[in-house]
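Trainee: sequence below, structure please.
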Amino acid sequence: MVISFIHFLFLLFFGGLGAVQDECTDKRCRQDGPAIRSPFRLKDSHPDHCGYPGFDLSCTQNGDTVIELPLSVKASVKEIDYKFQLIHIYDLLGCLPQQIRNLNLSASPFQLQENYFNFTLINCSSAKSGLYELTPLPCLSGPGYQVYAIPSGYYLYWLPLFSCSKMYNILSVPYQIFDQKYDLQLHWSIPVCGKCESQGKYCRWKDNGSKHETECFKQHAAGASKRLKVTGVILGPSLLALTIIFTLYCVHISHKLKKEDEVKIEKFLEDYRALKPARYSYADVKKITSQFKDKLGQGGYGTVFKGKLSNDILVAVKVLNNSKGNGEEFINEVGIIGRIHHFNVVRLVGYCADGFKRALIYEFLPNDSLEKFTSVENCKNHSLGWEKLQDIALGIAKGIEYLHQGCDQRILHFDIKPSNILLDHNFDPKIADFGQAKLCSKEQSVVSMTVARGTKGYIAPEVFSRNFGNVSYKSDIYSFGMLLLEIVGGKKNIDVRAQNTSEVYFPEWIYNCLDQGEELGIQIEKEGDMKIVKKLTIVGLWCIQWYPVDRPSMKIVIQMLEGNGDTLSLPPNPFANSNPMTSSAINHGRSFLRELSVISEID
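Mentor: Model prediction:
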């Protein structure tokens, strides 16, 4: 009897594992359609436990993948980016400008990724040519009349239109909804599966019976699942009774989980509403911070306090100092970070603009900033292993790459440094403090600047002198390189100044050590750490080349950090000749980027 029971448990465990994984494997509506897996589920194909509430997809008769948004707004799905948690939708079924009036994403786990604007739809019997060329909306227009979308607030007499009447307003939508060829992007924050996907793994729910937490796992080979199925077929007749019992048990558990899901969905929607950037009064700020009771830190632009929203979400409240002329910083933070969402960029929960009193409310990150783990003094009391430091460096690089390439407009941060890299409960990095950031067009990469931006020690040479080149996104890459070298320098266990009575520049010292094959004198704890140290150092030295054209793009930096480092070569010595008037330094290392033209920054 005992042996039979153990045999049953063995088959139940391994057979059930194979069955569940087979049930939740990737599915597609057609061969070239997007792969559908957790947190999404395909209706009538995946069981309920394979997906997250609100992430149901379905197939049309033509094989299109369709998602249904709140209030019966349906859209075709072109692509799902599981790594960056984005879903690209297009060709909405029906007329989008008409359907969008009913769309309310507050009850959805998704957010529009693009910038938001207000539009007014007008119906005109005719139009005349003029300074503006307006394109009518085909799905709303008809014989003898045309329907146009114009930004709300425009005066009609500015436009070349007559015999027009207002239809209705469409609020808080990206302008791309009126372009049928453009893909809209929706972003989801919960559940967090992007980290698993970036590791080449899949995401699933933890079976802990408390709340929907995710974990990463590797998909089992198809051959193993097939062998389990064959075993089940052979032993199936003798286990029929046990299968029925097991099925009844699963039905009971499924019913229980559905009840729990209802409670969890309500909690999720409550939290989701709280995490959307919202405007607060100064009285609200005082209440959130308990009258500014718990001070976290202070900087040149203001003081940061720990706070709590009404639903127990912890936040960090940055109360700006109005004597520092912080109007531009406030506009930058709200206008830039308030509309972007990335795992490695800090999230803006809300803001306060109450007269002269201004504050910014961010998600609370409990492990302080990277500066705590990089300076020599702090490293004595706080230490992270080299593998984790490598993961942090890679996360920062991915965040910068998103700012440079992942948004409608390129975002240049101009103040990348350890104190502006915050760490969450898992020590995952998030880029913060966009007070000195600038926007520029994605078609052109360079900005003109009249005043140097950034922090001494991290500012690229071209920001001080145009003799080194134009200011561009390569300026952020220089700052990132200095950050990498500070990570390495904070772990050194020798005094580089002991060799000379004068101050020794650490980046130049470590370059000479690598170039001459000398010991780096860096603290290592286990085998393989020195390999990581050398990789971070070489990547950092590539990033701090004097001339922007000699620095790699962030995409190449990510590739170097993700590699094993064996193929990395030491860059040309950036300290051999820093005179911008010489030509020797200009002619080497031009393989990364062509010359860039100057454009004006977008305020």
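
Trainee: make it CA atoms for all contacts and neighbour counts henceforth
Mentor: Will do.

Trainee: name the nearest residue to residue 319, sequence neighbours excluded.
Mentor: Spatial nearest neighbour of residue 319, excluding adjacent residues (C-alpha to C-alpha, 6 or more residues apart in numbering): residue 359 at 4.3 Å.

Trainee: okay, now the one you found: neighbour count?
Mentor: By the criterion of other C-alpha atoms under 10 Å, residue 359 has 24 neighbours.

Trainee: which strands and helices sit next to the helix or strand hosting it?
Mentor: Using DSSP states H and E, residue 359 maps to strand 357-363. Helices and strands touching strand 357-363, by 3 or more C-alpha pairs under 8 Å, 6 or more residues apart in numbering; DSSP states H and E, are helix 282-288, strand 314-320, helix 327-336, strand 348-354.

Trainee: here's the other one to compare against:
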Amino acid sequence: MLAARLLFAVTAVVFLALPRETCNAKGNHHCSPSSCGSIQNISYPFRLNSDPHNCGVPRYNSSCQNNLTVLNLKSGKYYVQAINYNNYTIRLVDAGVQKGNCSSIPQYSLSYYNFTSGDIAPYSLSSWTYNRSKNILFLNCSKPVNAHLYLHSSPCLDDAFSSNFWVPESKGYLYVKIGRTKASDLSDSCRIELMAMTSLLGKDEKNITFLDIHDELAYGFELSWSQVYCGDCRWWPRNLCIIDEANHVYCGWTPLVGTLVGMVIGTIAYLHLVAIICGTPCVTLFVVHKWRRRHLSMYDTVEEFLQSHNNLMPVRYSYSDVKKMTDGFRVKLGEGGYGYVYKGKLRSGRIAAIKMLSKSKADGQDFINEVATIGRIHHVNVVQLIGFCAKGSKRALVYDFMPNGSLDKYIFSPERCTTLSWKKTYEIAVGVAHGIEYLHRGCDMQILHFDIKPHNILLDENFIPKISDFGLAKLYAVDDSIVSLTAARGTMGYIAPELFYKNIGGVSYKADVYSFGMLLLEMIGRRKNLDPLAEHSSEIYFPFYVYGQIIEGNNVNEVGDATEEDKEMIKKMSIVALWCIQMKPSDRPSMSKVVEMLEGGLESLQVPPKPLLYPEERVGDQTNETESSSALSLVG
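Mentor: The predicted structure is shown next:
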């Protein structure tokens, strides 16, 4: 053993004495350059479709269309504006942007997230490009915004509504905002329709106009492709590859750095001999130390994840900041399985709710879920994440304060002293539906919540609903119709049946539709859907009762002061809810259809089949007695 370790030490020193591999970045590739339009000298690693197969690298393939060099990346179609072989960058512009036509805007959303998800492979953002690039947000606001750097796009983007580039759901006030943006910087009335990038330094941002921004979009953005030359360095530590100022590629270290590193590693080799004398205990202690360091730095990894996966980074607070904001955690607003929520006050005077994740998962996954979802979006019906704290085991999430609390206290209040009007109840239902629809379709990634319930619907000072608690949420590609889950997630009574019964259909966004249907029924009945202490046996399982009342033409909820308009809203919500809780996911509507049904007329709605409790149930003539016994079986 001693001889083997001595051999290792000697080998390390000899290894350092070996010359470093170098090559000229422009040599060793003997193919005639190609050209397409204004892009001349297309050479290694780039190639056109028409080039011989032995030329260039297939990953850097492009095509020539109408004298334009076209790159088709996973994120979309882009035109090549320039290739710089001196600093290994390529400048691209979105195919939807036309120079001189300010109503032409990008066809594809592009942000820093794409560079961590593999959408832009094999290109990357070098540190130089990263610091130089700008985010450009296209915003659709329900009311005018008078704020710095909110640039009104009229009349340019007014024409975009009739084009194929961009058709928001509802035309509002169109703005463009530049620079990296925190969620707290966005106006409550605005939603992000599109994100783009540019590398042009341009004018002073204080004096910039929308036409200047369009010129920057037409200029494009630069990506790095230097790593293509590092393929021959795969045998070196961590694929180490350095390109010096003379455009030489070094596998390992440059000569000067190599000498210094050689001295360091030579010293380490000597110390290694000393470690042999100390024996296995020293090695064991070292391994334990490294293991502890790795676990103590877990939340540094969390922070890196947040920085690379969020386009709209929330504010980073220290733990001492959190203590000051909460006045030493003096006012507790509530608690749950995650920990406690405290009332806080930001430096600006803004009131906030601060959730301390004292009982969160050891790997911080629930913390990551929350920040990776609501930290990247902004919608009037989704709670706004202002900031977060991640310091060791101390994790906190800072939200907007919701003075009217959560929805459950209004629909489950035993004294009925805090009930809502039916009109307000209906407005809350529509708002929640819009929020879920946005999570499913309004982002560059599909966000499935998996825990829609009254406790997670918060109400602001105007009783506008905000979906909260994304600790169980999952991110998926927009085109993923079926997602994979290893275990059921959510709260009993709201969990979709396909999370238990795999034979009825795959898990998808329809799981949130089911949860919304159960939430809607509880809003209608002002009670839990399952109540074994109900006065009448037919009311034990509320969905059965609602279905029976609708079939018999009775009012679902007998309220003395309800107007005809109220009764129509209740019936509409009831029918929509029954559609949402159909057993098979394929029988449920999408959230877009749910919004359409809720906002449409009652006369256009058809009554769905009777909801089932179990997949093996068959729809048929069932007496109230059968329904009651089935409902009773749920509670044992």
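
Trainee: TM-score for this pair?
Mentor: Once the chains are laid over each other, their TM-score by TM-score structural alignment, normalised by the length of the first structure reads 0.56; 396 aligned residues with a C-alpha RMSD of 4.8 Å.

Trainee: of all the helices and strands packed on strand 357-363 of the first structure, which one comes closest to residue 300 of the first structure?
Mentor: For residue 300 of the first structure, the closest of those is strand 314-320, at 9.1 Å, according to C-alpha to C-alpha.

Trainee: so which bit of the second structure is the closest one matched to?
Mentor: Counting by TM-score structural alignment, strand 314-320 of the first structure pairs with residues 351-357 of the second structure.

Trainee: can you check stretch 403-423 of the first structure too?
Mentor: Mapped onto the second structure using TM-score structural alignment, stretch 403-423 of the first structure covers residues 439-459.

Trainee: top strand in the first structure by residue count?
Mentor: Within the first structure, and with DSSP state E defining each element, the longest strand by residue count is strand 161-173.

Trainee: show me what it is packed against.
Mentor: Applying 3+ C-alpha pairs under 8 Å, 6+ apart, one finds that strand 161-173 of the first structure contacts strand 117-127.

Trainee: rerun at 10 Å
Mentor: helix 96-99, strand 117-127, strand 146-151 (3 or more C-alpha pairs under 10 Å, 6 or more residues apart in numbering; DSSP states H and E).

Trainee: returning to what we had before: a markdown table for the helices and strands packed on strand 357-363 of the first structure, including distance to residue 535 of the first structure?
Mentor: A markdown table is the format used below for these (distance: least, C-alpha to C-alpha, whole Å):
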| stretch | distance to residue 535 of the first structure |
| --- | --- |
| helix 282-288 | 44 |
| strand 314-320 | 34 |
| helix 327-336 | 32 |
| strand 348-354 | 33 |
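
Trainee: how much space between the residue nearest to residue 227 of the second structure when sequence neighbours are not counted and residue 317 of the second structure?
Mentor: Spatially, and ignoring its direct neighbours in sequence, residue 227 of the second structure is nearest to residue 241 (7.7 Å; C-alpha to C-alpha, 6+ apart). Distance, residue 241 of the second structure to residue 317 of the second structure, by C-alpha to C-alpha, to the nearest Å: 36 Å.

Trainee: and those two? which has more neighbours close in?
Mentor: The neighbour comparison of residue 241 of the second structure against residue 317 (other C-alpha under 10 Å) goes to residue 241, with 23 against 16.

Trainee: coming back round to it: in the match of stretch 403-423 of the first structure, what counts as buried?
Mentor: Within stretch 439-459 of the second structure, the residues scored as buried using 16 or more other C-alpha atoms under 10 Å are 439-440, 442-459.

Trainee: re earlier: hang on, isn't the residue nearest to residue 319 of the first structure packed against residue 331?
Mentor: No: taking contacts as C-alpha atoms under 10 Å, residue 359 of the first structure lies outside contact range of residue 331: 11.2 Å.

Trainee: for the counterpart of residue 286 of the first structure in the second structure, what are its contacts?
Mentor: Taking TM-score structural alignment, the alignment pairs residue 286 of the first structure with residue 323 from the second structure. Residue 323 of the second structure makes contact with 329, 330, 344 under the criterion C-alpha atoms under 10 Å, 6 or more residues apart in numbering.

Trainee: are we agreed that the first one is in a helix?
Mentor: No: looking at residue 329 of the second structure with DSSP: H, G, I helix; E, B strand; the rest coil, it is coil, so not inside a helix.

Trainee: dump the residue contacts of residue 294 of the second structure.
Mentor: Residues near residue 294 of the second structure by C-alpha under 10 Å, 6+ apart: 288, 300, 301.

Trainee: between the lengthiest helix in the first structure and strand 314-320, how many degrees?
Mentor: Looking across the first structure with DSSP state H, the single longest helix is helix 240-275. Angle, helix 240-275 of the first structure to strand 314-320, by axes from the mean of the first three to the mean of the last three C-alpha atoms, to 10 degrees: 20 degrees.

Trainee: what helices or strands is the following helix or strand past helix 240-275 of the first structure leaning on?
Mentor: Remark: after helix 240-275 of the first structure, the chain's next helix or strand is strand 278-280, criterion DSSP H and E. In terms of contacts (3+ C-alpha pairs under 10 Å, 6+ apart), strand 278-280 of the first structure is packed against strand 348-354, strand 357-363.

Trainee: nearest to residue 233 of the first structure, out of the helices and strands packed on strand 161-173 of the first structure?
Mentor: Residue 233 of the first structure sits nearest to helix 96-99 of all these, at 50.0 Å, using C-alpha to C-alpha.

Trainee: give me the buried positions along that closest one.
Mentor: By neighbour count on 16+ other C-alpha under 10 Å, the buried set for helix 96-99 of the first structure is 96, 97.

Trainee: whichever helix or strand comes after that helix packs against which elements?
Mentor: Next helix or strand after helix 96-99 of the first structure toward the C-terminus (DSSP H and E): strand 110-112. On a contact count with 3+ C-alpha pairs under 10 Å, 6+ apart, strand 110-112 of the first structure meets strand 86-90, strand 184-188.

Trainee: ok, residues contacting strand 110-112 of the first structure?
Mentor: Identification of contacts with strand 110-112 of the first structure by C-alpha under 10 Å, 6+ apart yields 54-55, 69, 85-87, 104-105, 172-174, 184-190, 272, 276, 339-341.

Trainee: filter the residues you listed down to the buried ones, PyMOL style.
Mentor: Filtering these down to the buried ones (16+ other C-alpha under 10 Å) takes a single PyMOL command:
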select buried, resi 54+55+69+85+86+87+173+174+184+185+186+187+188+189+190+272+276+339+340+341
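
Trainee: quick one: the match of residue 286 of the first structure and residue 329 of the second structure, what's the gap?
Mentor: Going from residue 323 of the second structure to residue 329 of the second structure by C-alpha to C-alpha gives 6 Å.
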